[in-house]
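> coords below, sequence missing:
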């Protein structure tokens, strides 16, 4: 099962969601980013589990949603491409709280051995209503994610800074 779950992770604002949209357009199974869904829901209500208000609460919700996403994705045709995943949520939780949830939960809930990483790309990066941190914070998050996935033994594949179609081709070439 874990080999059919493929994570696209990396720097916030580096084009991951756009890439997942392209993979979906090509008929691939995709799971959207938990963090974006949480922020949208929290902003629509009176929620406080926003990364710029309470990162720990946000990360706990992201962890729960990532686990739900994994359970739901078992019914989708393989491979299933995830816009971020459980390891991303655990890295945020560990950063916010100083816990070490990555080692136990990260090993128990594996993804495909290759994780595709979108590196910092200042030319396309921008803030919006759901992404309020600056580029330096996004780059620091990227570094934490590289360390987290590496510590779990994943092989990181850095995505090219290229048009979205070329990035999708780069990923899909690994599965042909």
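All right, it came through fine. Computed from a prediction, not measured in an experiment: that's the story for all the values here. Numbers count the residues shown, from 1 in each chain.
> only C-alpha atoms from now on, for both contacts and neighbour counts.
Noted.
> if I look at the most centrally placed residue in the chain, how far off is residue 45?
Among the residues of the chain, the one closest to the centroid is residue 84, at 1.4 Å (C-alpha atoms, centre = their mean). Going from residue 84 to residue 45 by C-alpha to C-alpha, to the nearest Å gives 24 Å.
> the structure to be compared is supplied as follows:
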């Protein structure tokens, strides 16, 4: 059995990743949702409002563990294509943005667990919102976006920028430009 093509959807906070993944799921594609909100909500239930802000390395270790599990899950699915909301390199991008130090296991994971295609959703001022789990200002989101682009580019990924448009048109673009066609 051939491994599924791992197609990654990345972008700064509030760029529409979850909406795209939801629509792809509704269309019958195998998708893996972003897991950072789960980690944040669990920490909040345990009394820590923003785990990434108070213990960025602990948050990132939990995220790395979860994203590696997702990557492995994608390898064992019967689907030909798996769309994934955020990838392992997002973790080091965020830690670099925060100028936090981290163990080499994060960089090793970036190299060991790779993706077949990466679609970048640009920061879109008109749709940006912060909420209980998304604490970044629009300016911070733009800086995070720059760090994401830098991290993925340094790792050798060719980022395919998705135009700002309706969710349906963005999904259509991704399907047209992915290896699913």
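Noted; the coordinates are in hand. Just so it is clear, the model here is predicted, and its values are computed rather than measured.
> now the TM-score, please.
TM-score of the superposed chains, computed with TM-score structural alignment, normalised by the length of structure 1, equals 0.90; 175 aligned residues with a C-alpha RMSD of 2.0 Å.
> what lines up with the residue nearest to the centre of structure 1 in structure 2?
Here residue 84 of structure 1 is matched to residue 86 in structure 2, going by TM-score structural alignment.
> quick check: that match touching residue 13?
No. Using C-alpha atoms under 8 Å, residue 86 of structure 2 makes no contact with residue 13, being 10.6 Å away.
> with structure 2 overlaid, how far apart is stretch 135-149 of structure 1 on average?
Stretch 135-149 of structure 1, aligned to structure 2 and superposed, deviates on average by 0.7 Å (mean C-alpha distance after the TM-score superposition for structure 1).
> where do the strands sit along structure 2?
5-11, 30-32, 81-85, 117-121, 159-161 (DSSP state E).
> gap between the nearest residue to the match of residue 84 of structure 1 once chain neighbours are set aside and residue 143 of structure 2?
Once flanking residues are discounted, residue 86 of structure 2 sits nearest to residue 10: 5.0 Å by C-alpha to C-alpha, 6 or more residues apart in numbering. Here residue 10 of structure 2 is placed at a distance of 14 Å from residue 143 of structure 2 (C-alpha to C-alpha).
> rewinding a little: any chance of the strands of structure 2 in TSV, plus mean neighbour count and distance to residue 24 of structure 2?
Formatted as TSV, the strands of structure 2 follow (neighbours: other C-alpha atoms under 10 Å; distance: least, C-alpha to C-alpha, whole Å):
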stretch	mean neighbour count	distance to residue 24 of structure 2
strand 5-11	23	11
strand 30-32	21	7
strand 81-85	23	8
strand 117-121	22	14
strand 159-161	16	17
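> which other helices and strands contact the longest helix that structure 2 contains?
Across structure 2, the longest stretch assigned as helix under DSSP state H is helix 56-75. Here helix 56-75 of structure 2 touches helix 36-45, helix 51-54, helix 89-97, going by 3 or more C-alpha pairs under 8 Å, 6 or more residues apart in numbering; DSSP states H and E.
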